[in-house]
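Trainee: Dropping a prediction and its sequence here:
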Amino acid sequence: MLRKVTECQIPLSLALLEYSNTPIAAIGLSPSQMLLLHHLKSKIPTHSDLLKPHSHSEVPARLRARQDSQKYYFDRSSKSLPDLCPGQSV
């Protein structure tokens, strides 16, 4: 993103604004929606309903499901380490 900002002469603040309005694929909500409960107004035309606050009570459940999925795939290839004894070099 920083490379594009410098190449295209776009203000960094606009790039960060669009980044915070971009939804996270697994959750379906953007960081601004999770923090402020609505989209931030940007240069891209947005429907006025998206700028009003909405309750997103399902966000914690979506985050938990995403974390559980990541844990499942990580645990498939992880191994338990042998126990260490006092004085043993590590």
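Mentor: Noted; the coordinates are in hand.

Trainee: Going by C-alpha atoms from here, please, whenever you check contacts or count neighbours.
Mentor: Noted.

Trainee: what's the neighbour count on Asn21?
Mentor: 19 (other C-alpha atoms under 10 Å).

Trainee: Please tell me how far it sits from Leu36.
Mentor: For Asn21, the distance to Leu36 equals 11 Å [C-alpha to C-alpha, to the nearest Å].

Trainee: Equivalent analysis for Glu18, please.
Mentor: On the measure of C-alpha to C-alpha, Glu18 and Leu36 end up 15 Å apart.

Trainee: another structure for you, compare them:
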Amino acid sequence: MEEEITLSFDETVNYVKNNVKHYDVLEISYNRVFAPGEVLGIDTGCGELDECLIIKMQLNGETLNQVVDIDLHEIKGDLLEMRHVNEEKTTIIVVDD
């Protein structure tokens, strides 16, 4: 099953915090970058004053397959779309800010 939703950036952050789990597939499109990979962890603990949501991913690809950390707050203005795939369904999130 596939579902497409349009969310603000803050709603997207909340969606990731509440719905994305370890080993789900997350495809993030921002600026001119497409980063598909398996989620290895999500970190929200950046301190009291700093806002962050760091997603650790094992990238899927033949030439680039390393582990990367993507902080959603650092790419806030460039985030276009995310595709979240788990065992139950695929959710396409269009970020509208």
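Mentor: Thanks, I have the structure now. Here the structure is a predicted model, which means the values were calculated and not measured.

Trainee: Send over the TM-score of the superposed chains.
Mentor: Once superposed, chain against chain, the TM-score is 0.27 (TM-score structural alignment, normalised by the length of the first structure); 45 aligned residues with a C-alpha RMSD of 4.2 Å.

Trainee: Would you agree Pro14 of the second structure falls within a strand?
Mentor: Slight slip there: residue 14 of the second structure is Asn, not Pro. No. Read with DSSP: H, G, I helix; E, B strand; the rest coil, Asn14 of the second structure is helix and lies in no strand.

Trainee: any idea where the helices of the second structure begin and end?
Mentor: Remark: helices assigned in the second structure by DSSP state H are 9-19.

Trainee: Can you check which strand is longest in it?
Mentor: When the second structure is parsed with DSSP state E, its longest strand is strand 33-43.

Trainee: Point out the other helices and strands that that strand packs with.
Mentor: Here strand 33-43 of the second structure touches strand 25-30, strand 54-59, going by 3 or more C-alpha pairs under 8 Å, 6 or more residues apart in numbering; DSSP states H and E.

Trainee: ok, now which ones touch the residue lying closest to Glu3 of the second structure once chain neighbours are set aside?
Mentor: Distances taken as C-alpha to C-alpha, 6 or more residues apart in numbering place Thr91 nearest to Glu3 of the second structure, at 4.8 Å, with adjacent residues excluded. By C-alpha atoms under 8 Å, 6 or more residues apart in numbering, Thr91 of the second structure lies in contact with Glu2, Glu3, Glu4, Ile5, Arg83, His84, Val85.
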